[in-house]
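1. quick one, fold the following:
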Amino acid sequence: MPHGAFSGSLTTSPKFDFAVDMGHPFLNRTVDGFINIGAVGACKVAAEETFECLHRGDVSKHKVERALKKMCKEGAYWGTIAGVYVGVEYGIEKIGGHRDWKNAMVGGAVTGALASAVNKKHRQNVVKNAITGGAIATAAEFLSHLA
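-> Below is the predicted model:
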């Protein structure tokens, strides 16, 4: 019986390495998480705003300024969430003395709970967001070991 196969590779380029040394591993990881995920949040907004400008067919100085403010706000928000998660996970790792998926689960749960507790609109969702944060972090930990 005939069969076919496909083989190839996917590379991520260009690669940009950026490191900030704060003098302590806890601070280094927290700042790294803030910068990496904050950049992702800002890029998400940039893509959405670019699509909107192209879709509507107009660009103005006001829209560009609004987009930049939105990029900074989203980048700071998601960077803060990531920094809290990485910091909590690192603290749990140091207290427990080992790194495993349970650290990610607890870190995600604490971060989800904190993120919703400080948000006045979604304060009633603390438990739901704690469960969601723990589930996402645990899934990400398991997926990172597959590659």
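2. going by C-alpha atoms from here, please, whenever you check contacts or count neighbours.
-> Noted.
3. check which residues of the longest helix anywhere in the chain are buried.
-> As assigned by DSSP state H, the longest helix anywhere in the chain is helix 61-96. Applying a neighbour-count criterion of 16 or more other CA atoms under 10 Å, one finds 67-68, 70-90, 92-93 buried in helix 61-96.
4. one more to line up against the first:
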Amino acid sequence: MMNTSSSNLETRPALLQELRSFEKGGFFDFGHPLLNRIAESFLKAAGIGAIQAVSREAYFTATEGLDSSGGGIPPEISGNKKHRFPDLRGENNTKSLEAMVKHTGKESLQWGLAAGVYSGLTYGLTEARGAHDWKNSAVAGAITGVALALTSEGSSHEQIVQGAITGAAISTAANILSGIF
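-> You can find the predicted model right below:
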């Protein structure tokens, strides 16, 4: 006689192995490691970007009540530029929800773009040069910084140059520090 609890225990490792295989191989296969890496990085970062955008807006919405009642909101947080989503205070809940979805989608796209471009460039440069070093990180970071600066509203020449310098510096530092820790 087969016990159902022992049968569940026997299938549990198979389920865990199946879930672990997603971590190793990804959720999809486009036939080339470069495309797989770009798509996986894009999706993961876009999800993180959406969570970040919604949680930031939830924080500001929650603190807005404290600010109006005189509760201890620091002056650097309170102010006119508190909300990143200015259209969120719509005429009704439907307008506010539409604004939230629109702005969260845009932010998700920016995060996904950054991760996909950076991941694809580092992989491509590593394959082309035959080495994974700080130079690949610097070039990929600079191009990713430029791509992010171009997606922001009203990007100027100075913002694009700053994005390139910042992206190169951060990714180079991350590459160098990853070898230390």
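5. ok, back up a step: heading C-terminal from the longest helix of structure 1, find the next helix or strand.
-> helix 101-117 (DSSP states H and E).
6. K69 of structure 1 pairs with which position in structure 2?
-> Following TM-score structural alignment, the counterpart assigned to K69 of structure 1 within structure 2 is K102.
7. what's the answer for W78 of structure 1, then?
-> Here W78 of structure 1 is matched to W111 in structure 2, going by TM-score structural alignment.
8. can you check A130 of structure 1 too?
-> Per TM-score structural alignment, A130 of structure 1 is aligned with A164.
9. quickly find the element holding the residue most central in space within structure 1.
-> Nearest to the mean C-alpha position of structure 1, by CA atoms, centre = their mean, lies I37 at 4.0 Å. Under the criterion of DSSP H and E, I37 of structure 1 resides in helix 25-56.
10. average offset between that helix and structure 2?
-> Once the two models are superposed, helix 25-56 of structure 1 sits on average 1.3 Å from its counterpart in structure 2 (mean CA distance after the TM-score superposition for structure 1).
11. nearest residue to H122 of structure 1 other than its sequence neighbours?
-> Using CA to CA, 6 or more residues apart in numbering and skipping residues adjacent in sequence, the residue nearest H122 of structure 1 is S116, 5.7 Å away.
12. quick one: map the one you found onto structure 2.
-> By TM-score structural alignment, S116 of structure 1 lines up with A149 in structure 2.
13. isn't its match up against E158?
-> No - applying CA atoms under 8 Å as the test, A149 of structure 2 and E158 come out as separate, 9.6 Å apart.
14. circling back to that earlier point, ok, the match of K69 of structure 1 to L109 of structure 2 distance?
-> 11 Å (CA to CA, to the nearest Å).
15. likewise L150 of structure 2?
-> Distance, L150 of structure 2 to L109 of structure 2, using CA to CA: 13 Å.
16. how about the helix holding I37 of structure 1: buried residues?
-> In helix 25-56 of structure 1, counting by 16+ other CA under 10 Å, buried: 26-43, 45-46, 49.
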